[in-house]
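Chemist: Okay, here's the prediction I keep looking at, along with the sequence it came from:
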Amino acid sequence: MDESEDRDNEPKDCDRRSAATGEARSTTSVHVTALDGLVNVNSLFTIAVFVGLSLTSPGQRSLEGNPACDAGPDIVRNLLVFEVVSFSFFLFSSLVAQGLKLAINLLNSNDVDESFRAHINARVLRLGMLASAAGSVIGCLFLLLSMINVIQIRLGLLSCGSTATGRAVAALVTLVSTALVVYISTVFYAFTH
């Protein structure tokens, strides 16, 4: 009778283990999908960095037509610094996300020997995802600053009071700031619930 009870308990334990494994794989696929999305967005922003760099050159005249409104070398220098810093943060964010994806995939792969299997702590995963998201946000802020410099180089300095420059900067700052607030709020909500 004891043997039959043991046999009855075995399938229940197996069912629990397979349910836990299925739940872990489901949660893991959500993490991998989120990290994929972050890497894809960072790639698009990196393209924007190089577009910004390609549109500027020293001594370029603005479309304002007034030589006093042309951007000086300090604006071009700031543009290059902001673009490089922005690219660095996007690269940091993407590399952290790719590293987490690799660890998650190794952790859940059935084809990997136990000695090669990655062991990732849930706390490390959350911190890594948060660091990757923070890198994207900081990269966006520097990209925003660099785009303001691109606008000043192409349309004229903000100090000249050009309507086109003012509208372009206002639209850029408003839309990007709103999007960043939504993004940060969503990430904060996801990490606290």
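Modeler: Good, I have the coordinates.
Chemist: use CA for all of it now, contacts and neighbours both
Modeler: Will do.
Chemist: what's near enough to touch Val173?
Modeler: Val173 makes contact with Leu144 under the criterion CA atoms under 8 Å, 6 or more residues apart in numbering.
Chemist: swap the cut-off to 10 Å and go again
Modeler: Each residue near Val173 by CA atoms under 10 Å, 6 or more residues apart in numbering is listed here: Leu141, Leu144, Leu145, Met147, Ile148, Arg167, Ala179.
Chemist: again with Ile151
Modeler: Contacts of Ile151 (CA under 10 Å, 6+ apart): Gly52, Thr56, Ser62, Ala71, Leu157, Leu158, Ala164, Thr165, Gly166, Ala168, Val169, Leu172.
Chemist: Looking at the contacts of Val173, spot the one nearest Gly22.
Modeler: Ala179 (34.6 Å; CA to CA).
Chemist: quick one: that closest one and Leu172, what's the gap?
Modeler: 11 Å (CA to CA, to the nearest Å).
Chemist: Look at the two and report which has more neighbours.
Modeler: Higher neighbour count among Ala179 and Leu172: Leu172, with 17 against 12, using other CA atoms under 10 Å.
Chemist: I'd like the distance between the spatially most central residue of the chain and Gly156.
Modeler: Central residue of the chain (CA atoms, centre = their mean): Ser136, 3.4 Å from the mean position. From Ser136 across to Gly156, the span is 29 Å (CA to CA).
Chemist: In addition, the following structure is provided for comparison:
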Amino acid sequence: MAISVLAHLRRRLLPTTLIHVMALDGIINVNSLFSVALFLGLTTTGRTTSALAERVVSSHVYSFSSFMFSSLVALALKQSIKPTSDAVAAARGFHVETGRVSVVLLRVGILGSGMGSVFGCGFLVWALVDLVQIKLGPLGCVRDFYSLGAIVPLVVLVPSALAVYVFLVLYAFTQ
């Protein structure tokens, strides 16, 4: 029974609208902005050879890889949407751009792209925390007030936004 349901889901196509394509474009654009920020962060790291600086570079690379994964999945999903014409809407005078995509493909693509973005943001926050410690002093030093002032909003606001993002991606996954 479960196999026939899965086979039915694979054959069933989901009508999609311009909203889905715009959402995928948004993922790609945001990931591109984060990728630019990653390269800017790498240029500000300097030539120090401390373990902290090495961790900043590796975190930037992990973050860039995650954002690239997310963007490529979103691009592939966008390319898989087959445009169709909505004759009924056109007859009524509405301009509706629709497409067809497999439900399973859409859900797996959204989940994969979302996971890539979440991991990319996590590694980016980790890199920024290390970068703040390099530039303003490590946590626990005399000047740690400035480090804490920079790090606390980062580790509070970004995970909060990621929680909202994960909730909405999971909601879209179930719809």
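Modeler: The structure has been received and is ready for your questions. Remember, predicted model here, so these are calculated numbers, not experimental data.
Chemist: what's the TM-score for these two chains?
Modeler: Overlay of the two chains. TM-score (TM-score structural alignment, normalised by the length of the second structure): 0.78; 147 aligned residues with a CA RMSD of 1.8 Å.
Chemist: Just the buried ones out of the contacts of Val173 of the first structure, please.
Modeler: Leu141, Leu144, Leu145, Met147, Ile148 (16 or more other CA atoms under 10 Å).
Chemist: ok, those residues vs Gly37 of the first structure, which is closest?
Modeler: Nearest member of those to Gly37 of the first structure, counting by CA to CA, is Leu141, at 19.0 Å.
Chemist: In the second structure, what residue corresponds to that closest one?
Modeler: Aligning on TM-score structural alignment places Leu141 of the first structure opposite Gly122 in the second structure.
Chemist: Can you tell me the SS state at its match?
Modeler: helix (DSSP: H, G, I helix; E, B strand; the rest coil).
Chemist: For it, give me its contacts.
Modeler: Ser59, Tyr62, Ser63, Ser66, Gly116, Leu128, Val155, Val158, Pro159, Leu162.
Chemist: Pick out whichever of those sits closest to Met22 of the second structure.
Modeler: Gly116 (18.3 Å).
Chemist: right, and the helix or strand after the one helix or strand Gly22 of the first structure maps to?
Modeler: For Gly22 of the first structure, the element it lies in under DSSP states H and E is helix 2-54. Next helix or strand after helix 2-54 of the first structure toward the C-terminus (DSSP H and E): helix 73-108.
Chemist: Quick one: list the elements packing against that next one.
Modeler: Contacts defined by 3 or more CA pairs under 10 Å, 6 or more residues apart in numbering; DSSP states H and E place helix 73-108 of the first structure against helix 2-54, helix 122-155.
Chemist: how far off helix 2-54 does it point, in degrees?
Modeler: 160 degrees (axes from the mean of the first three to the mean of the last three CA atoms, to 10 degrees).
Chemist: can you pull the buried residues of helix 73-108 of the first structure?
Modeler: Buried residues in helix 73-108 of the first structure (16+ other CA under 10 Å): 75-76, 79-80, 82-94, 96-98, 100-101, 103-108.
Chemist: Just give me the match in the first structure for Val30 of the second structure.
Modeler: Counting by TM-score structural alignment, the partner of Val30 of the second structure is Val41.
Chemist: Could you report the neighbour count for its match?
Modeler: 14.
Chemist: quick one: contacts for it?
Modeler: Leu35, Phe90, Ser94, Ser136.
Chemist: Excluding sequence neighbours, find me the nearest residue to the third one.
Modeler: The shortest distance from Ser94 of the first structure to any residue that is not its chain neighbour, by CA to CA, 6 or more residues apart in numbering, is 5.1 Å, and that residue is Val39.
Chemist: My guess is the one you found contacts Leu100. True?
Modeler: No: at 11.4 Å, Val39 of the first structure does not count as touching Leu100 under the criterion of CA atoms under 10 Å.
Chemist: hey, what's in contact with both of the two?
Modeler: The contact lists of Val39 of the first structure and Leu100 share Ser94, Ser132, where a contact means CA under 10 Å, 6+ apart.
Chemist: Test my guess that the residue nearest to the centre of the first structure contacts Ser94.
Modeler: Yes: at 8.4 Å, Ser136 of the first structure counts as touching Ser94 under the criterion of CA under 10 Å.
Chemist: quick one on the thing from earlier: which pair of the contacts of Val41 of the first structure spans the longest distance?
Modeler: Pairwise over the contacts of Val41 of the first structure, using CA to CA, the maximum falls at Leu35 and Phe90, 13.1 Å.
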